[in-house]
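Peer 1: whatever this is, show me its structure:
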Amino acid sequence: MTRLLFVCGRNRWRSPTAEAVFARYEGIETQSAGVGKDAETPVSAEAIEWADLILVMEPGHKEKLTRDFGALLRSKRVVVLGIPDEYRFMQPELIALLEERVGRILGLPDAR
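Peer 2: Presented below is the predicted three-dimensional model:
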């Protein structure tokens, strides 16, 4: 089982979409969180420890994680997906981007 933690700013649109999309894949467990003070689900030490791979939407999210959880991230792989904050929850264009980029990282056979 591969555990994926998806992170965006407020945990309202991008990371919850990624969590929902990849939870459907066999052999993958997902969680999502946000780095902002007003995040629906703030990133926690427990979530970082739980994750096998941390996927953030923007470089600034990785910077905030490193600042706040640097010691915990030493043994973790953190990947920046490069997905801007211009999509709504479960928007088809967002789903397509996520499937392409995360699929490529995970080596999924149907990755675009």
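
Peer 1: contacts, neighbours, all on C-alpha from now
Peer 2: OK.

Peer 1: what segments of this structure are helices?
Peer 2: Ranges of helices in the chain, per DSSP state H, are 14-23, 45-50, 59-73, 92-106.

Peer 1: got the angle between the last one and helix 14-23?
Peer 2: Spelled out, that is helix 92-106. 60 degrees (axes from the mean of the first three to the mean of the last three Cα atoms, to 10 degrees).

Peer 1: pick the most deeply packed of the helices of the chain.
Peer 2: Ranked by mean neighbour count, these are led by helix 14-23 with a mean of 21 (mean count of other Cα atoms under 10 Å).

Peer 1: still on that earlier bit, redo the helices of the chain as JSON lines? Include distance to V80.
Peer 2: JSON lines is the format used below for the helices of the chain (distance: least, Cα to Cα, whole Å):
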{"stretch": "helix 14-23", "distance to V80": "12"}
{"stretch": "helix 45-50", "distance to V80": "15"}
{"stretch": "helix 59-73", "distance to V80": "6"}
{"stretch": "helix 92-106", "distance to V80": "10"}
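
Peer 1: next, the second sequence, to be compared with the first:
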Amino acid sequence: MQRILFVCTGNTCRSPMAEAILRHKKIVGMEVRSAGIYAAHGSEASAHAKQVLDDNKVVHNHRSTLLTNQEVDWADLILTMTSSHKFAIQQQYPHSTAKVFTLKEYTGEPFDHDVIDPYGGSLAQYKETFNQLDKLIEKAIGKINS
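Peer 2: Now for the predicted structure:
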């Protein structure tokens, strides 16, 4: 069983969308969760994130989770939305360093390892982030399965 954890800041936009996208692909032998470095426990995904997931027929039912040692230890692979998330996790959980990557870094993107943060933005910005995440997750699946 491969366990993937997506991490962003508040666990209401990018990481819940990434979690829902990967879960939607129904890959046998893969579990997925998401968490936020500064998440308030139990918040719903943002309205625009839910709208974009609905528009793309991606089932979701999200409540935010604060990143803790339990989530870090659960994961085989931790994929962050930004370099600052990656470095924060590596500093707080030094035992996790070898399994923490930005999503873009993991998929081989050569520059700018940060996924666009749509927080507070328009529905169009959330759609752009969703499309970026969907493409990156497809690449990540290919790497995981190879």
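
Peer 1: for V35 of structure 1, find the nearest of the helices of structure 1.
Peer 2: V35 of structure 1 lies closest, by Cα to Cα, to one member of the helices of structure 1: helix 59-73, at 6.5 Å.

Peer 1: what helices or strands is the closest one leaning on?
Peer 2: If contacts are counted by 3 or more Cα pairs under 8 Å, 6 or more residues apart in numbering; DSSP states H and E, helix 59-73 of structure 1 sits against helix 45-50, strand 77-80.

Peer 1: got the ones you listed as CSV, with distance to G107 of structure 1 columns?
Peer 2: Formatted as CSV, the helices and strands packed on helix 59-73 of structure 1 follow (distance: least, Cα to Cα, whole Å):
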stretch, distance to G107 of structure 1
helix 45-50, 21
strand 77-80, 14
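
Peer 1: so which of the ones you listed is nearest D68 of structure 1?
Peer 2: Nearest of the helices and strands packed on helix 59-73 of structure 1 (Cα to Cα): helix 45-50, 9.5 Å.

Peer 1: where in structure 2 does that closest one fall?
Peer 2: Per the alignment by TM-score structural alignment, helix 45-50 of structure 1 matches residues 69-74 in structure 2.

Peer 1: mean shift between the matching stretch and structure 1?
Peer 2: Superposed on structure 1, stretch 69-74 of structure 2 shows a mean distance to its aligned partners of 0.6 Å (mean Cα distance after the TM-score superposition for structure 1).
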